[in-house]
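Asker: Output the structure for:
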Amino acid sequence: AWRAQPAFVADILDEFRRFGAANDGSPLGAVTAFVDATSTEHFGARQHEIASWLERRRAQGQAPAAWVCLDDEELLDGEECAERRAMFEGHVVQTRSDVGLTAEQAARAV
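Answerer: Model prediction:
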């Protein structure tokens, strides 16, 4: 996972800076770090990692008012996603790893 590899994180932040410089007013140019992310120690079903993060935030009294998952992994369908499907419905924009995030998907996420 990208978040577990410092070089991958640096590449993403570089891309954010480049995009921000080319698109005046884009908030991506101001992102200098990922302050909070799912665990980099335990990888498993992506949906379970995200649900664990959400549950941890709620337990800390910091439940997000709104949230969306942008991911190329399946978060709604399949046996391993069935238990938490209702929690994720309406919060998922599935991307393709060979394409990345499209403008249409970004607009849908917002």
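
Asker: From now on I want contacts and neighbour counts done on CA atoms only, so please keep to that.
Answerer: OK.

Asker: what sits up against the longest helix anywhere in the chain?
Answerer: Secondary structure assigned by DSSP state H gives helix 6-22 as the longest helix of the chain. If you take Cα atoms under 8 Å, 6 or more residues apart in numbering as the criterion, helix 6-22 is touched by 2, 3, 26, 27, 28, 29, 30, 31, 32, 33.

Asker: Now do the helices in the chain.
Answerer: In the chain, the segments counted as helices under DSSP H are 6-22, 46-59, 85-88, 103-109.

Asker: Dump these into TSV; add distance to residue 37 and mean neighbour count as well.
Answerer: Listed next are these as TSV, based on distance: least, Cα to Cα, whole Å; neighbours: other Cα atoms under 10 Å:
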stretch	distance to residue 37	mean neighbour count
helix 6-22	12	15
helix 46-59	8	15
helix 85-88	17	14
helix 103-109	18	11
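
Asker: Next, the second sequence, to be compared with the first:
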Amino acid sequence: MAVAATSYIFLDVDGVLLPFGEGVGDSHQFPRRCLDALAHIITACAPEVVLSSTWRCDPHAMAMMREQFRAYGEPLASLTLDVCTDLAMHSERQWEIAAWLQAASARGLDVRRFVVLDDMECVDGKANRRFRDMFWGRCILVPSALGLRPMDAEKAIAILRH
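Answerer: Model prediction:
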């Protein structure tokens, strides 16, 4: 029997919380506006955050992210960031998330409500054909030079509440 539905955010870091590209600079500080957008989603929907970023594999990067979340305050300060996609899986982002969803479902979790926040395409393209139906309408493609914006947060909230 599946547990009561919970919502999930699959969170990338580079390009989502940490914009990059021409004119962005090379700081490792997450812009306040990106953190504000993430905090808005968490306040509105109380989702479980599943880290799908390559940052999940780097203890130094994880410590830096936790410190920035603590410095931001609630609701980000209380995120443990202990849940992540498979550390050994580095194929297509869509496949990594699909594997996590399938494993969670096999453990009895109800994972019907989720959103992917990523600057990598998780729906279109040949590589994403495999699980396209599972991800259709659940992915926010964040512009990597801008990072997570208020309009992205509103779309994520709408997806999680649907």
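
Asker: And the TM-score between these chains?
Answerer: Laid over one another, the chains give 0.85 as their TM-score (TM-score structural alignment, normalised by the length of the first structure), with 104 aligned residues with a Cα RMSD of 1.4 Å.

Asker: hmm, which of the contacts of helix 6-22 of the first structure are the buried ones?
Answerer: Neighbour-count burial (16 or more other Cα atoms under 10 Å) is assigned, among these, to 28, 29.

Asker: Please produce TSV containing the contacts of helix 6-22 of the first structure, extended by distance to residue 69 of the first structure.
Answerer: Below are these laid out as TSV (distance: Cα to Cα, whole Å):
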residue	distance to residue 69 of the first structure
2	15
3	15
26	20
27	18
28	17
29	21
30	21
31	18
32	20
33	18
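
Asker: What span of the second structure is stretch 46-57 of the first structure aligned with?
Answerer: Using TM-score structural alignment, stretch 46-57 of the first structure corresponds to residues 93-104 of the second structure.

Asker: Outside of the matching stretch itself, which residues are in contact with it?
Answerer: 10, 52, 85-86, 89-90, 110-111, 120, 122-123, 128, 131, 134-135.

Asker: Can you check which of the helices of the first structure gets nearest to residue 97 of the first structure?
Answerer: For those, the distance to residue 97 of the first structure is smallest for helix 103-109, at 13.2 Å, taking Cα to Cα.

Asker: ok, average deviation of that closest one from the second structure?
Answerer: Helix 103-109 of the first structure, aligned to the second structure and superposed, deviates on average by 1.5 Å (mean Cα distance after the TM-score superposition for the first structure).

Asker: Give the aligned range of that helix in the second structure.
Answerer: Helix 103-109 of the first structure maps onto residues 150-156 of the second structure, going by TM-score structural alignment.
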